[in-house]
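K.L.:
here is my input; please provide its structure:
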Amino acid sequence: MSPFLLGHIPSTAERKVFYSHMSITTHVGQGGHAVQACKVTALDGDGGAGRWRVIPSPPALIASNSRNRVVIEGVAYFLLNLFYNNHANLKPDAIAVFGLATEEWRPTML
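P.N.:
Reported below is the predicted structural model:
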């Protein structure tokens, strides 16, 4: 499994790489807590090619499995990682959406 996801933005012809990493912190006598760090970089164009930019964490923890994410027309879709998301309002098939052009998460999930 790769923590990287390559996407193409048709409107700007840029290619960007999205990176996410989940780490679990453990506390003595308590359960673990998952934290997800995300970054993005442009491979070409005027989008700061070669420099990684930290972006906000997704609205919920996304799956790191490459089978559970895809980029279509410059928008990345991630199946949520329900093992680490204990939100009562999340559905088992919820999808987080990230715009590669804007480098922002959509506030609502599919």
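
K.L.:
okay, CA-based contacts and neighbour counts for the rest of this
P.N.:
Will do.

K.L.:
for S57, give me its contacts.
P.N.:
Residues touching S57, when contacts are defined by CA atoms under 8 Å, 6 or more residues apart in numbering, comprise 36-38.

K.L.:
M22 against A37, yeah?
P.N.:
Yes: proximity of M22 to A37 meets the contact threshold set by CA atoms under 8 Å, at 6.4 Å.

K.L.:
one step back: out of the contacts of S57, who has the most neighbours?
P.N.:
Using other CA atoms under 10 Å as the neighbour definition, these reach their maximum at C38, which records 18 neighbours.

K.L.:
now the other sequence, so there's something to compare against:
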Amino acid sequence: MRHHLRPLQLHSANGSQSSEVLTITAGAGGGCQWRATRSRPPMRIEHGISRSSATVGGVVHFLSPATTSAPRQRGVECDTIAAFDLATEQWRPALMDGPIPADQRHRGQRPNLSLAALDGRLVAVHHDYYPARTINLWSLTPNTTTWTKLHSLPIKNVLRGWDEEATSHLAAAAKRGGRSKKRRKKEEEEAARRWLCREKVAQPLAMVGEGRMAVWARGCEGAVRLHDPRTGACEEVAQVEKGGCVLGFYTGALSPSRAAEMEE
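P.N.:
Model (predicted):
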């Protein structure tokens, strides 16, 4: 049985978009050619941000680019989703509504949204910074347009730097007695810096067993953490340097040789 790989690429020029696919067959050699898809994208696709797309069951899902600065498209909200079927090489003509409640569905919310693939399902992620201070995860029921809320995680359980507001840090620094004006000024600046450098995004990567979720936390620097939504426990397993990027996450068994290396 031959295995096929089918990548999708998008082109933007002169205010319009087109898409192409390429079929790579194992053992078939070179000579593969990009070809135009059978239909065009049903909305403008934002393909430059990794958090804006996720692939589940051979279908690539793209989140709307409807930010406050993007051109308006009729019927496109901040959480609207377009889908491309890699098997049929066609864009699905109908756009899909996301799970955001109607009273929160304004264009300023778009930077707070992302898509992920968890346990073979499409998941929408919404960082509700104010006033709820939660990270809400919805799962799309397969072959439907129905969203079910999975979790509503307190931001401070997942991201560092959200325990207190910047004003609280500044007030605490100002109240400390016995310090020179210069020293207090330095403490206030340090408190403001910590607030500005707090982690701002938690992107789910994979489910890793026992209900735990691997999350890439991003701020001035970053980290990979294992979060247990049932208990709120969050274990940091790796740091990501400034400018670093988590491209993938493997959840299978290690090869015998690699397992031996890890034990040394």
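
K.L.:
quick one: TM-score?
P.N.:
Comparing the chains after superposition, counting by TM-score structural alignment, normalised by the length of the first structure, produces a TM-score of 0.69; 88 aligned residues with a CA RMSD of 2.1 Å.

K.L.:
circling back to that earlier point, ok, the contacts of S57 of the first structure in the second structure: which stay?
P.N.:
Mapped onto the second structure and checked by both residues aligned by TM-score structural alignment, their matches' CA atoms under 8 Å, the contacts of S57 of the first structure keep the contacts 36-38.

K.L.:
rewinding a little: now, which of the contacts of S57 of the first structure sits nearest R15 of the first structure?
P.N.:
The nearest member of those to R15 of the first structure, counting by CA to CA, is C38 at 16.9 Å.

K.L.:
the first structure: which residue goes with T88 of the second structure?
P.N.:
When the structures are aligned by TM-score structural alignment, the residue of the first structure matched to T88 of the second structure is T102.

K.L.:
helix/strand/coil for its match?
P.N.:
Here T102 of the first structure is coil, with the state taken from DSSP: H, G, I helix; E, B strand; the rest coil.

K.L.:
quick one: contacts for it?
P.N.:
By CA under 8 Å, 6+ apart, no residues touch T102 of the first structure.

K.L.:
A88 of the first structure versus that one, what's the distance?
P.N.:
From T102 of the first structure across to A88 of the first structure, the span is 29 Å (CA to CA, to the nearest Å).

K.L.:
go on, A94 of the first structure?
P.N.:
With CA to CA as the criterion, A94 of the first structure and A88 of the first structure are 12 Å apart.

K.L.:
in terms of neighbours, single out the busier of those two.
P.N.:
When A94 of the first structure and A88 are compared for neighbours, A94 comes out ahead with 18 against 6, by other CA under 10 Å.

K.L.:
that one against L110, yeah?
P.N.:
Yes: when contacts are counted by CA under 8 Å, A94 of the first structure is listed as touching L110 (5.7 Å).

K.L.:
need the helices for the stretch 151-264 of the second structure, in chain order.
P.N.:
For the stretch 151-264 of the second structure, the helices defined by DSSP state H, counting those that start in this stretch occupy 155-158, 166-175, 181-196, 256-263.

K.L.:
between the ones you listed, which one is closest to L226 of the second structure.
P.N.:
L226 of the second structure lies closest, by CA to CA, to one member of those: helix 155-158, at 9.1 Å.

K.L.:
which part of the first structure lines up with the closest one?
P.N.:
Under the alignment (TM-score structural alignment), helix 155-158 of the second structure falls on nothing in the first structure.

K.L.:
against which helices or strands is that helix packed?
P.N.:
Under the contact criterion of 3 or more CA pairs under 8 Å, 6 or more residues apart in numbering; DSSP states H and E, the helices and strands touching helix 155-158 of the second structure comprise an empty set.

K.L.:
just checking, next helix/strand downstream of the top strand by length along the first structure?
P.N.:
Of all segments of type strand in the first structure, defined using DSSP state E, the longest is strand 14-25. With elements assigned by DSSP states H and E, the helix or strand that comes after strand 14-25 of the first structure is strand 33-42.

K.L.:
what angle separates that following strand from strand 14-25?
P.N.:
Inter-element angle recorded for strand 33-42 of the first structure and strand 14-25: 160 degrees (by axes from the mean of the first three to the mean of the last three CA atoms, to 10 degrees).

K.L.:
got the contact list for strand 33-42 of the first structure?
P.N.:
Applying CA under 8 Å, 6+ apart, the contact partners of strand 33-42 of the first structure are 14-26, 47-58, 61, 84, 103.

K.L.:
show the buried residues in those residues.
P.N.:
Of the members of the contacts of strand 33-42 of the first structure, the ones counted as buried by neighbours, 16 or more other CA atoms under 10 Å, are 14-20, 55, 57-58, 61, 84, 103.

K.L.:
present the residues you listed as JSON lines; the columns should include distance to A42 of the first structure.
P.N.:
Listed next are those as JSON lines, based on distance: CA to CA, whole Å:
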{"residue": "E14", "distance to A42 of the first structure": "7"}
{"residue": "R15", "distance to A42 of the first structure": "6"}
{"residue": "K16", "distance to A42 of the first structure": "4"}
{"residue": "V17", "distance to A42 of the first structure": "6"}
{"residue": "F18", "distance to A42 of the first structure": "9"}
{"residue": "Y19", "distance to A42 of the first structure": "12"}
{"residue": "S20", "distance to A42 of the first structure": "15"}
{"residue": "I55", "distance to A42 of the first structure": "13"}
{"residue": "S57", "distance to A42 of the first structure": "19"}
{"residue": "P58", "distance to A42 of the first structure": "19"}
{"residue": "L61", "distance to A42 of the first structure": "23"}
{"residue": "Y84", "distance to A42 of the first structure": "29"}
{"residue": "E103", "distance to A42 of the first structure": "11"}
